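Trainee: predicted model and sequence below, questions to follow.
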Amino acid sequence: MHIDRFQTLADPTRRRVMDALCRGERQVNDIVDEVGIHQSGVSRHLRILHEAGFVTVRPDGQRRLYSLKPEPFRELDDWLAKYRQLWEARLDRFGAALEARQNLKNSKEEREG
């Protein structure tokens, strides 16, 4: 996992380009319409996404069709999994402590009431 991938995803415009590509293969002009920036800007972001391994390009006659590659997202998910497990375990313990506290409070109120 390279930090470059995180730097690539840090840009909000690139994330909007990727959101546009979530709906499938698209031409640059389709992405321009959806993202709302000039064609040169979209092309630059697509080049960066391609170099980082997030996007693939398929020539179709004179058109170039762009789509997302699943592999880098799997790699990100695998990397995040260990942190997700850490936080899920902490949140489970926190939830159990809150539940125990609420049960103690309810028991106390029943005895007093």
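Mentor: Yes, it's here. Since the structure is predicted, the reported quantities are computational estimates derived from the model, not experimental observations.
Trainee: from here on, just use CA atoms for contacts and neighbour counts.
Mentor: Fine.
Trainee: what about the helices in the protein?
Mentor: 3-10, 12-21, 28-35, 39-51, 71-112 (DSSP state H).
Trainee: want to try JSON lines for these, with mean neighbour count and distance to R64 as columns?
Mentor: Below are the helices of the chain laid out as JSON lines (neighbours: other C-alpha atoms under 10 Å; distance: least, C-alpha to C-alpha, whole Å):
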{"stretch": "helix 3-10", "mean neighbour count": "13", "distance to R64": "21"}
{"stretch": "helix 12-21", "mean neighbour count": "18", "distance to R64": "13"}
{"stretch": "helix 28-35", "mean neighbour count": "16", "distance to R64": "8"}
{"stretch": "helix 39-51", "mean neighbour count": "16", "distance to R64": "11"}
{"stretch": "helix 71-112", "mean neighbour count": "12", "distance to R64": "21"}
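Trainee: also this one, for the comparison:
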Amino acid sequence: MNDNNQSRDVFDAIADPTRRRLIYLLAEAEEIPLHELTAQFQMGRTAVSKHLTILKEAGLVLDRKVGRETRFRLNASPLKETVTLTLQDLGGGKVNLHLEQSGFSNTQGLEGAKYGWSAWCIELEKVLEQ
């Protein structure tokens, strides 16, 4: 874990396809209320909330109350950290250099999260081909 005292591993959190889809949906918007997220799935509000709780425990999702509504947004920092460390381990440091050269280390906000995820996938593919 990192200094954020995350109580759940990022890999555990993203292992489930529903949670990966939630991450994707949150990456596409600045903030989404629970009822809008629930509408994207064929499951109830409680089930979606449980998945969001797991993502929150991993530090991947932040929430805030607006009146009676809870809004969620992506926090890509733990994912970026995990991806960077994983690729560094897999590529013996070479991948980290590629990511820095591609701008991954300087990504911020929503656009940075989208770009970083794409860069990670490309670099992971390169490492796996070796």
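Mentor: That came in fine, so what should we check first? Here the structure is a predicted model, which means the values were calculated and not measured.
Trainee: mind checking the TM-score on these two?
Mentor: Superposed pair, TM-score by TM-score structural alignment, normalised by the length of structure 1: 0.68. Supporting alignment: 92 aligned residues with a C-alpha RMSD of 2.5 Å.
Trainee: possible to save the helices of structure 1 as TSV with distance to D60 of structure 1?
Mentor: Formatted as TSV, the helices of structure 1 follow (distance: least, C-alpha to C-alpha, whole Å):
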stretch	distance to D60 of structure 1
helix 3-10	27
helix 12-21	17
helix 28-35	13
helix 39-51	17
helix 71-112	23
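Trainee: aligned to A52 of structure 1, what sits in structure 2?
Mentor: In structure 2, the residue matched to A52 of structure 1 (TM-score structural alignment) is A58.
Trainee: no, scratch that, I was asking about R15 of structure 1
Mentor: Using TM-score structural alignment, R15 of structure 1 lines up with R20 in structure 2.
Trainee: quick one: closest of the helices of structure 1 to R63 of structure 1.
Mentor: Taking C-alpha to C-alpha, helix 28-35 is the member of these nearest to R63 of structure 1, at 8.9 Å.
Trainee: just tell me the aligned range of the closest one in structure 2.
Mentor: Against structure 2, helix 28-35 of structure 1 falls on residues 34-41 (TM-score structural alignment).
Trainee: how distant is that stretch from the center of its chain?
Mentor: 18 Å (C-alpha atoms, centre = their mean, to the nearest Å).
Trainee: ok, residues contacting it?
Mentor: 22, 25, 44-45, 48-49, 69-72 (C-alpha atoms under 8 Å, 6 or more residues apart in numbering).
Trainee: ok so, going back, relative to L90 of structure 2, how far out is the match of A52 of structure 1?
Mentor: According to C-alpha to C-alpha, to the nearest Å, A58 of structure 2 and L90 of structure 2 sit 22 Å apart.
Trainee: contacts for stretch 36-44 of structure 1, please.
Mentor: 17, 28-29, 31-32.
Trainee: which of the residues you listed lies closest to K105 of structure 1?
Mentor: V17 (50.5 Å).
Trainee: so what's the closest one up against?
Mentor: 31, 35, 42, 45-46.
Trainee: from those residues, which two are the most distant?
Mentor: V35 and L46 (12.1 Å).
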